[in-house]
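>>> generate a structure from the sequence data that follows.
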Amino acid sequence: MPSHVGTADHILSSPPARADGVALFLDMDGVLAPLAPTPDAVRPVARRTAVLKALETRLEGRVAIVSGRTIAEIDRIADGAMTSASGVHGLERRRRDGSIERGAADKGVARALEAFNAFAAERPGMIVEDKGVAAGLHYRQAPDQAAAAEVLARRLSDETGLTLQPGHMVLELKTPGATKGTALTAFMREPPFQGAAPVMLGDDVTDEDGFRAAAALGGYGVLVGPGRPTAARYRLEDVDAVLTWLEAVVEA
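You can find the predicted model right below:
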């Protein structure tokens, strides 16, 4: 059952900082990195890179970044510190051995990109992101366009069959069939993750699939940010709290 957080009578506590027998799955934006006005504004940070490298060693490889960003973007922001990674909400996945599997792009993605670009051309501040298997429309710098962007994205989803994936000030239309939950589950079938208890850290609705998948496999989710109804069992306040907790995991 989802836990309802953020109310006076039900606040989720911080997760235990134990490492033995645990596998970590970490979202990027809002979890490992603060949200920024544009996707490119998020850059490598020495503290983050150091803790990710330390986690790889401490957990014997049982750690992966699971993000809506592409694997190429994950590598840029994490400064190449993470071997296992999943991008575009499960549509890309790099295994521990370095091999990569990618879903084929639905033909509707090209149509979505064309429509998003036309929409953005008339509205300053809108940013269109081509992820190959998905199209993103960012409105963080044009918040007054949120309603119009959502109407467009929902119409395109209905017409193309693409999955609409809302995020923090972004709407994505992606090739159907994969989620952060399916990525986590796939990792858990493979070494070195097999047999561990999965722990998923995420901040928005795109991470709920990961929280549920972790719970189904004997682990749990950790919500990052303000309390809200969630399938997560624990909560951390912000990115700094996440990095502090990860450092404690390394030392535990």
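>>> every contact and neighbour count from this point should use C-alpha atoms.
Fine.
>>> can you map out the strands along the stretch 101-250 of the chain?
Here the stretch 101-250 of the chain has its strands, by DSSP state E, counting those that start in this stretch, at 127-130, 134-138, 163-167, 170-174, 197-202, 220-224, 229-230, 234-236.
>>> another one to check against the first:
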Amino acid sequence: MRAMAHSETLSPAPALSPLAPPPRLALDRIALFLDFDGTLAEIVPTPDEARLDAALGLTLARLSERLDGRLAILSGRDVKTLARLTGLPGLPMAGVHGLERRRAGGRLQRPAPAGGMEGARMRLNDLVAREPGLLLEDKGLSLALHYRGAPGLASVAHSRARLVAEQFGLALQTGKMVIELRQPGADKGMALNAFMAEPPFAGALPWMLGDDDTDESAFAAAVAAGGGAVRIGPARAGTAATHGLADVPQVARWLEELAR
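Sure thing, here's the model as predicted:
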């Protein structure tokens, strides 16, 4: 094999073509599932800073009414926090990546915390105390280790979180500058399918909007059920999404058009 000359350089990988924007959908035929952070609200330095624009909150309320209740939030956040952030406590919601689920009738399904959660919590609190810039978000059923405030600690956060997850038998979930330890047994795709098996969602075509790897299971579930999936942000190789929107403002405009 010929050795590469010093003057030769590797060609950059070809840019991915952006996904086409979603069409205007017939509201009498669909169910709508929405991620929160990065989809309905901008990504912010710390979880407590997230805000839902008031106009978008009104749009969601209007859309839910027009969809006869077939609108749900699927998020990594817990249901209690989602209700506070959206100002829409009556919406069906799945929290902690599907571990919690508030059904359309208002009943909350939530498993008991896994046995290893307390030990993992102690280990990760010790890590955060030693490494300024790391932040631990405790959701009860999961522990999210954020390194947005210290990007240089990404490898430390991932390696330590992986060791703790293995030690205490927890599932590992990666996201945008966050790594999350949670008890196994659920994901957003499973939550979407659970909603679709119940009124008022049953019989509709599901559409899922999300921005992160944690949404991929719900993308796949929506497409498999005959609906569609919209990835928010730059194109990504290997996504199950069928359509794309650039950012949170584009999501807000698209939802507003649907609600008219």
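>>> aligned partner of R107 of the second structure in the first structure?
Structural correspondence for R107 of the second structure with respect to the first structure (TM-score structural alignment): S99.
>>> run a quick neighbour tally on S13 of the first structure.
Neighbours of S13 of the first structure under the rule other C-alpha atoms under 10 Å: 12.
>>> can you check L25 of the second structure too?
11.
>>> please verify my assumption that A231 of the first structure contacts G210.
No - between A231 of the first structure and G210 there is no contact under C-alpha atoms under 8 Å: 9.2 Å.
>>> ok, these two, which is more surrounded?
When A231 of the first structure and G210 are compared for neighbours, G210 comes out ahead with 33 against 24, by other C-alpha under 10 Å.
>>> if we can go back for a sec, who touches both of A231 and G210 of the first structure?
Common contacts of A231 of the first structure and G210 (C-alpha atoms under 8 Å, 6 or more residues apart in numbering): G221.
>>> now the counterpart of L163 of the second structure in the first structure: how far from F116 of the first structure?
In the first structure, L163 of the second structure lines up with R155, judged by TM-score structural alignment. Per C-alpha to C-alpha, to the nearest Å, R155 of the first structure is found 12 Å from F116 of the first structure.
>>> between those two, which one's more packed in?
F116 (23 against 13).
>>> the more buried one -> the second structure?
Under the alignment defined by TM-score structural alignment, F116 of the first structure corresponds to L124 in the second structure.
>>> what's its match in contact with, if anything?
L136, L145, A161, V164.
>>> those into TSV, with extra columns for neighbour count and distance to E180 of the second structure?
As requested, those are arranged in TSV below (neighbours: other C-alpha atoms under 10 Å; distance: C-alpha to C-alpha, whole Å):
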residue	neighbour count	distance to E180 of the second structure
L136	19	9
L145	24	6
A161	24	8
V164	21	11
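>>> OK, contacts around F36 of the second structure?
Residues near F36 of the second structure by C-alpha under 8 Å, 6+ apart: I73, L74, S75, G210.
>>> I'd like to know which of the residues you listed is nearest to E42 of the second structure.
Closest approach to E42 of the second structure among the contacts of F36 of the second structure (C-alpha to C-alpha): G210, at 12.1 Å.
>>> alignment lookup: that closest one to the first structure.
G210 of the second structure maps onto G202 in the first structure, with residues paired by TM-score structural alignment.
>>> who touches its match in this structure?
Residues near G202 of the first structure by C-alpha under 8 Å, 6+ apart: L26, D27, G30, V31, E208, G221, V222, L223, V224.
>>> quickly note the distance from the counterpart of P199 of the second structure in the first structure to E60 of the first structure.
In the first structure, the residue matched to P199 of the second structure (TM-score structural alignment) is P191. Distance, P191 of the first structure to E60 of the first structure, using C-alpha to C-alpha: 10 Å.
>>> then R69 of the first structure?
Taken as C-alpha to C-alpha, the span from R69 of the first structure to E60 of the first structure is 25 Å.
>>> closest to E92 of the first structure among the contacts of G202 of the first structure?
After measuring those against E92 of the first structure - C-alpha to C-alpha - the closest member comes out as D27, at 14.1 Å.
>>> if we can go back for a sec, between the contacts of F36 of the second structure, which has the most around it?
L74 (32 neighbours).
>>> so what does that one match up with in the first structure?
Matched across to the first structure, L74 of the second structure falls on V66, judged by TM-score structural alignment.
>>> surely that match touches D29?
No - V66 of the first structure lies out of contact with D29 (C-alpha under 8 Å); the separation is 10.2 Å.
>>> E56 of the first structure: what's it in contact with?
Here E56 of the first structure is in contact with R62, V63, M82 (C-alpha under 8 Å, 6+ apart).
>>> could I have the buried ones of the residues you listed as ChimeraX selection syntax?
Filtering these down to the buried ones (16 or more other C-alpha atoms under 10 Å) takes a single ChimeraX command:
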select :62,63,82
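>>> could you measure from the match of R107 of the second structure over to L55 of the first structure?
Distance, S99 of the first structure to L55 of the first structure, by C-alpha to C-alpha: 21 Å.
>>> ok so, going back, identify the residue spatially nearest to the match of P199 of the second structure, adjacent ones excluded.
R96 (7.8 Å; C-alpha to C-alpha, 6 or more residues apart in numbering).
>>> and the contacts of E56 of the first structure, which of them are in strands?
The strands, defined by DSSP state E, take in V63 from those.
>>> looking for the alignment partner of A213 of the first structure in the second structure.
Structural alignment (TM-score structural alignment) places A213 of the first structure against A221 in the second structure.
>>> which ones are touching that match?
A221 of the second structure touches G189, M190, L192, N193, counting by C-alpha under 8 Å, 6+ apart.
>>> neighbour-wise, which one of these leads?
Per-residue neighbour counts (other C-alpha under 10 Å) across the contacts of A221 of the second structure peak at L192, which has 29 neighbours.
>>> surely that residue touches S217?
No - assessed by C-alpha under 8 Å, L192 of the second structure is found out of contact with S217, at 9.2 Å.
>>> OK, contacts around G210 of the first structure?
T179, K180, G181, T182, L184, M200, G221.
>>> tell me how far the aligned partner of the third one in the second structure lies from A229 of the second structure.
Under the alignment (TM-score structural alignment), G181 of the first structure maps onto G189 of the second structure. In this structure, G189 of the second structure lies at 12 Å from A229 of the second structure, with C-alpha to C-alpha as the measure.
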